[in-house]
Every structure is written in C-alpha cells, then in structure tokens.
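>>> coords please:
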Amino acid sequence: MTILVFPAELKSQEKRCAVLPVNVKAYKLLGATVQVQAGIGAAIHVTDEEYAEAGADIVTSRSELLSNADIVLSLHKLSVDELAHLKPSTMIVSYLDPFNERDFVTRLCDKHITSISMEMIPRISRCQKMDALSSQASLAGYVMVMQAANQLNNVLPMMMTPAGTLKPAKVFVIGAGVAGLQAIATAKRLGASVTAFDTRTVVAEQVHSLGAKFLDIDLGETGETGQGYAQALTPEQMQIQQREQAKCIADSDIVITTAQLFGRKPPQLINLPTVESMQAGSVIVDMAAENGGNVEGSIAGEVITHNGVTIIGTGSWANGVAKHATQMYANNLFNLVSEFWHKEDNTFSLDLEDEVQSGCIVTYQGQVVNAMLQSIYAENHSSTDQKEEA
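Okay, here's the model as predicted:
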C-alpha cells in the first residue's frame, strides 16, 4: 500500500501546511496509508487528534517519517540534507522553484527522486482543480488589499455623513491576472474607486465586469503565453508603460503591483521618482518584492516608508489567511494525486506522455525530463560557456 507522508513546514513564519483531516479521509478512501508529522496543523489550530481521528498515523520523528515515504507532499521543498532520508524512487510533490534551484534539481537526479513542481502545473482546463499557483494567488490578491487598507489613513468607501462627504479611496492595480483580479474585486467590494492596467488588453473585459476602469496604454504588440502568462515587454514598451501610468499612480491612494514573469525576474514597474510623486500617506503593495520587486526601493519581507509613501513588500501573502490557503492547497494536492491514482494496486500512476505530468514532472529516473527546464538549463549552460570564453 502506498504511503503518503506530510511533513510539517519548517520555513520561518509559515502557518500553512499541505493536508487537513478532511483530505486524510479522502486519501484513505483511495486506499493510501497516510502519515503526518506531529504538530503539522498547530499554526492553524488543527490538532494531531483530529488528524488521527481522520485516519492518519502521527509520526514524531521527521527523519523516520521521510524514510517511510513512497510520496512526500508538502508546501515548501525539503532541504538538501533531508533528501538523504528518502528511498530511491520516492516521489516528492511541492513548490520546487526549479528555475532558480538547479543545484537542488541536480541532487534530486543524483538520488533518483521523482519530483513534481506544483508551480509548473499546466494552466489548462483539465488542471484548474490542481492549479496551486492560481489558488494561492487569488488569496494573495485579497490579502494585499486588506494590508493596504490597514496602512492607509483614509477609509475606502465613499461615506455620506452629517460632518460631510468622504470621497472613496482611489486604488490602482497593475496586472490583471488571478491575483490582480481578486485585488480589484476586493477593493470594489470595500467601496473603493478602482482602475487597473494589464499589458494583455484581452483582460479589459474582465476588469470592466468587476466594475473597475481599465487604463488603456498603447504598447504596440503584446500578448500572453500559451499558459496564460503575460509576455515580457521590450525596454521601449516598459518606458511607455511607466510614463503613461505615472499620472494614475500619482493620483492614487493605493497602488498594488502584481506583475510576475514565470521563471524570470519580475519587471520594475514603478521607479523612485514615481513613488515620490504620490501624496504622503499613500500606500504601495509590491506583490513581487520577494522575487526582485516591481517597485524600486521595496524590500522583501518588510514594510518601509519612502518620502511619506508606505511600501509593503512582506510577501507570503496567502499565509495571511493560512486556514483557507491550506484548504485550497491541500485540495490542489489531492486533486492531483486522485487524478492519477491507480485503484487496482493503490499507487500513483506515472505517465510522462500525459499532458499534465509532462508539464509538471521535473526529475525521473535520474534525469531532468521537463522539456521547458531542459531548454532553459541548456541556454544557461551555453551563456556560462560564452562568458568563460570571453
């Protein structure tokens, strides 16, 4: 019988985990054995007793837990040292950040560990129920608005009072992907006047459907990838965007930037002169601060003030609503496992020809098997060779 193990998350300040008792019951119905590390749900007030009642075995020793595993499911990837506890051919499923963690991927190959990267689940209709990036980004959009509202000295909705009328706050959202659309919807629910911009003009209709205005900037030829991500702009297009959106930024009480490029450093959308054009007391939330930032001067993991403008770069946005974030991520994992569960022998059925697995499996039988990563690694290797020759 396949043993699924769920280790506790060790990252500092992380409250989320990869499984809830309701998921344990569902995995048991598939025919799997479920083991969880003691204390896995403590940060969201789920007790070991609740996991045990659902059918999970509670294991105190982390090394023992990992050595038992056929499949390890977690939010963050294991440490390199922890890979030593795994049996060859064990499968790990988590966020792996394979674009930036090539050394870790190499160690997975050395250990013959099969790995699935949750951020590489294809964005196709079949995968919506397992798309962890989208589920966590949606919550991030909500949390960013709430954090901005807590820092702003004004109320968001218009208020008619005996003491006078309070104008609604002006919110400008840059990027209308999953996080951006949720930020727009949340700000509108709170009564703010919302404007949004995205390089993909095809999303203008979605912005309007939420009651927001769409800032129309002519950037020439833009578009999106086959996975639905925004394509990178040319330097000239970036200059046009920054220039045209500067007036809207200066007039806004809250600016939320959500622009991230899959597998690459996010673009800088707001420079310091633009920040300094905003009124003192205004707030900027930089969703991409942890990965390099959309806003010049933002600091990963911190809230700072520049020229009277508060810039929030705390990151780990979905962690701000950890219980629901855990529920969504845990369901994403279960939907992935159940999609490929072989009921006859109670195992996860690997199929590298499947359109889903071929997109998200990173390593298998000692090799990097993901076509996108193979291409990127080859490009990086070629670039390194050229630099050494120069």
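>>> Could you use CA atoms for every contact and neighbour count after this?
Will do.
>>> And the helices in the stretch 101-250 of the chain, which stretches?
In the stretch 101-250 of the chain, the helices defined using DSSP state H, counting those that start in this stretch lie at 102-110, 132-151, 178-189, 204-209, 235-250.
>>> Include mean neighbour count and distance to Leu86 when you put these into TSV, please.
Rendered in TSV, the data for the helices of the stretch 101-250 of the chain read as follows (neighbours: other CA atoms under 10 Å; distance: least, CA to CA, whole Å):
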stretch	mean neighbour count	distance to Leu86
helix 102-110	17	10
helix 132-151	22	25
helix 178-189	24	35
helix 204-209	16	46
helix 235-250	16	46
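>>> possible to save the ones you listed as TSV with distance to Ile58?
Compiled in TSV, these are given as follows (distance: least, CA to CA, whole Å):
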stretch	distance to Ile58
helix 102-110	27
helix 132-151	26
helix 178-189	35
helix 204-209	45
helix 235-250	51
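>>> Which one of the ones you listed lies nearest to Asp70?
With CA to CA, the closest approach to Asp70 among the helices of the stretch 101-250 of the chain belongs to helix 102-110: 14.9 Å.
>>> which stretch among the helices of the stretch 101-250 of the chain comes nearest Arg62?
Closest of the helices of the stretch 101-250 of the chain to Arg62 is helix 102-110, at 19.0 Å (criterion: CA to CA).
>>> contacts for the closest one?
80, 83, 98, 114-115, 362-368 (CA atoms under 8 Å, 6 or more residues apart in numbering).
>>> Just the ones in strands from those residues, please.
Among the contacts of helix 102-110, the members falling in strands are 114-115, 362-364, 367-368 (criterion: DSSP state E).
>>> Before we compare anything, build this one as well:
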Amino acid sequence: MRIGVLTEIRPGERRVALPPEAVASLCGDGSTVTVQTGAGRHLHASDEDYRAAGAEIADSAEQVAENSDVLAVVNPPELPVIQALPSGANLVGMLNPFQEARAVRSARDQGISAYALELLPRISRAQSMDALSSQALVAGYRAALVGADLLPRFFPLFMTAAGTIPPARVLVLGAGVAGLQAIATARRLGAVVSGYDVRAAAADEVRSLGATFVSLDLETQEGAGGYAKSQSADFAERQHAALAPYVAESDVVITTAAIPGRQAPLLLTESMVAAMRPGSVVVDLAAQSGGNCELSKPGETNVHGGVTVWGGADVPSQLPVHASKLYGANQTAFIRLLRDGEADDEILVGCRVTAGGEIVHDGVRRALAEEPDQREQGE
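Predicted coordinates for the structure are as follows:
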C-alpha cells in the first residue's frame, strides 16, 4: 500500500497526520510512505528523520497525492491535491464534511473514497482510531493551562508566613474527554474543581477525578453515541438560570460542550459572564463551532467587564508534538483496518463519506443537499 503524508498548510495548523514513529511502524508492515518536505517542521522532525523512518520525500503535495493509495491528512487538502489523487484512492482525516462541501464534492467527482475520522462509530473496537477523543484530551489539558496562565492569581492553596492564599475555584462545563482532562489537570494544579454535564452518567466520572459534580435537577440530555443531544430553548433557559450562581462564584470557567456536525450549545450568556468577579477567566474550547460562551471569538482573547474570555482555535495544534503522536496512532490503526479489513466493516462504513463517485454517508448527503452543487454550476 502506498501512503502519502502532506505538510499541513492551514493557518494555525501545526500537526502532521503521521509523525516519524508512525511512518516507521507502517513501513515495517511493508507499506511505502511518501512525505511532503517540511511535514514535521512543527514537531522538530526533519526530512532526514522521516527518511530514517523509511519514508520517501516529495517536494509538492500534488506529487505526494498522485502516488498514493491512501492520503493521510489532518485537515481536508486543497482541491488541486484532491484532484491529483488517482481514482479509487482513499483520503483519511478530520474532513469536517458538514462544512467542507467543496472538498467532499471534489472527492466524489474524483472517484475517491473519503473517510472522516470524526464520524467514526463509537464502539470499543474503534477506540484506537478515535481521533476526536485523542485530540479532545490534548485540548482539555491545554484549556486548564490557559486558565491558569490568564488568571491573575494562584491555582493552589498556599499557607505562608505572609498569610494563607485560598485555592482558585474552577468550573468545567461538559464532561466528555476534553472536560475530564481539564478537570484532572486543574486538580493537579491545585484548584478546587467542579464539573457539570447534561448527561447524568457523567457524574461518577467527574467525582472519580476528585471534583464535585454540579447537579442542577434538570432532566438528562443523553444523545446517540454517548454525546449530549441538542437542547430545547426551554431547557437552555432553565439551564442558564440554574448554572448562573455556580458561574458567578468561579474564578475560571472552562467550557467544552460540543456535538459533532452541529453548533455548540450556548452555556454562558453575556449576563452570566457579567456576574463573574473582575479578574475571572472563561476558556471556551467550542469557540470554533459557535461557542459555548456568547462572548467568545475563535482565536481571540477579549476582556468584558474585567472578565477575560479566551476563544479556542486549533487548540490541539498548540501542543503539536503529542497531538500528532496520538493522531498518528489513530491514523495508523485506521489505515491498517482499511488495508486488511472488509469493505463492509461497520467502522469503515460508518465514517465513509464518498465512494464510487457518490456521497454515501446519509447525514452528509442530507446536510449538503440544500447547498448549490458546484459541479452543476461549472465551478
């Protein structure tokens, strides 16, 4: 199998789909890996490191694509790169198919089988390929560090001759992988931590990390695949009212709630932020998908009434070495399944977006049906 690895060029993106250790593993299986020059620059991995792992180096993305049976990416590549792939090739990555309509249609028209790892079925056999979880772990860790950095006071308790410094109070909204890692990291830094999630099942996980679970006496909102389901306007209004006092007494609020393919739920309104003490911090990991905080903007840090609001953008890329290591392990496991598994394997079927010149994923096909088809407009 011929595997290609691109140099990611989107602004803010510092990861690579396959770091050298993943390349060495795949080459050890008998695969041929071609890596675009400079792919590992943010990992401090040189072209020579990739050569030592067994890879060949190509100058351009198109060169990599045209010689690949599988193109491993972090983000959807540029259209000329997709069009350089041979018909019947495979494209594997975080393809964001609900928003990246042009890339999806280009893959369809090229006869490519495109696999979006964020659509991976949430079953035990797919855990080693679960890129959403691995990258959420990185983001959750980073969120706690950002909160500690922006807060103008200590996280831990200090008892000194000059007096006692009480610990910071951190509230984490959303107890998925990112939220739980944020809780664990904030606890390690010495803060007093509370966590909230609309799924009742998350309570035990929050408590297992030594944090307090915030129970709002609202109905549970368990959705498909272990995610929270979309909330009604009435539920959201009651949730905001119930959360408000917990938010107001917190020094740092970290929000992590997201539903793949949908806008993030609004958890912090402007009035809730206004009630926080000056010097407090909000860290919104969902800023790029609409934001859990009404005041957050992706990639920006703003101050509102003395409260600092940090909007996350490309957060896993801020720790590219280990983000790429984890993502590379996900990619490696998936590529091996693609090579050795059956075409009708439920994992492959679950995240296959295009194949045989068609959009084959029902959810993506429905989501894109209302948008103008670029092919029909001659674009």
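>>> thinking again about what came up before, I'd like the contacts of helix 102-110 of the first structure laid out as JSON lines, including neighbour count.
Supplementary listing: the contacts of helix 102-110 of the first structure in JSON lines, determined by neighbours: other CA atoms under 10 Å:
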{"residue": "Val80", "neighbour count": "12"}
{"residue": "Leu83", "neighbour count": "20"}
{"residue": "Pro98", "neighbour count": "18"}
{"residue": "Thr114", "neighbour count": "24"}
{"residue": "Ser115", "neighbour count": "26"}
{"residue": "Val362", "neighbour count": "26"}
{"residue": "Thr363", "neighbour count": "22"}
{"residue": "Tyr364", "neighbour count": "21"}
{"residue": "Gln365", "neighbour count": "16"}
{"residue": "Gly366", "neighbour count": "18"}
{"residue": "Gln367", "neighbour count": "17"}
{"residue": "Val368", "neighbour count": "20"}
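>>> quick one: which of those is nearest Asp57 of the first structure?
Set against Asp57 of the first structure, the nearest of the contacts of helix 102-110 of the first structure by CA to CA is Leu83 (21.5 Å).
>>> Quick one: residues contacting the closest one.
With contacts defined as CA under 8 Å, 6+ apart, the neighbours of Leu83 of the first structure are 108, 111.
>>> That one and Pro267 of the first structure, how far apart?
As defined by CA to CA, to the nearest Å, Leu83 of the first structure lies at a distance of 34 Å from Pro267 of the first structure.
>>> Kindly report the same for Pro162 of the first structure.
Counting by CA to CA, the gap between Pro162 of the first structure and Pro267 of the first structure amounts to 46 Å.
>>> higher neighbour count, these two?
Pro267 (17 against 6; other CA atoms under 10 Å).
>>> ok, now how distant is the residue of the second structure most remote from its centre from Thr354 of the second structure?
No residue in the second structure has its C-alpha farther from the mean C-alpha position than Ala161, which lies at 44.3 Å (CA atoms, centre = their mean). Computed with CA to CA, the distance linking Ala161 of the second structure and Thr354 of the second structure is 66 Å.
>>> again, but for Asp197 of the second structure
Asp197 of the second structure sits at a distance of 34 Å from Thr354 of the second structure (criterion: CA to CA).
>>> do Ala72 of the second structure as well
From Ala72 of the second structure across to Thr354 of the second structure, the span is 16 Å (CA to CA).
>>> do the same with Glu370 of the second structure
Distance from Glu370 of the second structure to Thr354 of the second structure, counting by CA to CA: 18 Å.
>>> ok, now Gln221 of the second structure?
As it turns out, when the distance is counted by CA to CA, Gln221 of the second structure lies 31 Å from Thr354 of the second structure.
>>> Gly176 of the second structure now?
Computed as CA to CA, the Gly176 of the second structure to Thr354 of the second structure distance reads 29 Å.
>>> Can you find the partner of Gly140 of the second structure in the first structure?
Taking TM-score structural alignment as the alignment basis, one finds that Gly140 of the second structure is matched in the first structure by Gly141.
>>> List the contacts of that match.
Taking CA under 8 Å, 6+ apart as the criterion, Gly141 of the first structure is in contact with 178-183, 186.
>>> Recalculate using a threshold of 10 Å.
With contact taken as CA atoms under 10 Å, 6 or more residues apart in numbering, Gly141 of the first structure is in contact with 173, 177-187, 256-258, 287, 317-318.
>>> Strands along the stretch 201-350 of the second structure, start to end?
Along the stretch 201-350 of the second structure, counting by DSSP state E, counting those that start in this stretch, strands occupy 212-213, 252-255, 281-284, 301-304, 307-311.
>>> Could you check which residue of the first structure pairs with Ala275 of the second structure?
Matched by TM-score structural alignment, Ala275 of the second structure corresponds to Ser277 in the first structure.
>>> Run a quick neighbour tally on the alignment partner in the first structure of Gln331 of the second structure.
The alignment partner of Gln331 of the second structure in the first structure, by TM-score structural alignment, is Leu333. Here the number of neighbours of Leu333 of the first structure (other CA under 10 Å) works out to 24.
>>> shouldn't Leu333 of the first structure be in contact with Leu20?
No - under the criterion of CA atoms under 10 Å, Leu333 of the first structure makes no contact with Leu20, lying 11.1 Å away.
>>> Looks to me like Ala52 of the first structure is in a helix.
Yes - following the definition DSSP: H, G, I helix; E, B strand; the rest coil, Ala52 of the first structure is counted among the residues of a helix.
>>> what residue of the second structure matches up with it?
In the second structure, Ala52 of the first structure lands on Arg51 (TM-score structural alignment).
>>> How many residues are close by the closest residue to that match other than its chain neighbours?
Excluding the flanking residues, the one nearest Arg51 of the second structure by CA to CA, 6 or more residues apart in numbering is Ile57, at 7.3 Å. For Ile57 of the second structure, the number of neighbouring residues by other CA under 10 Å comes to 21.
>>> so what's Ile57 of the second structure up against?
Neighbouring residues of Ile57 of the second structure by CA under 10 Å, 6+ apart: 4-5, 33-39, 47-48, 50-51, 63-64.
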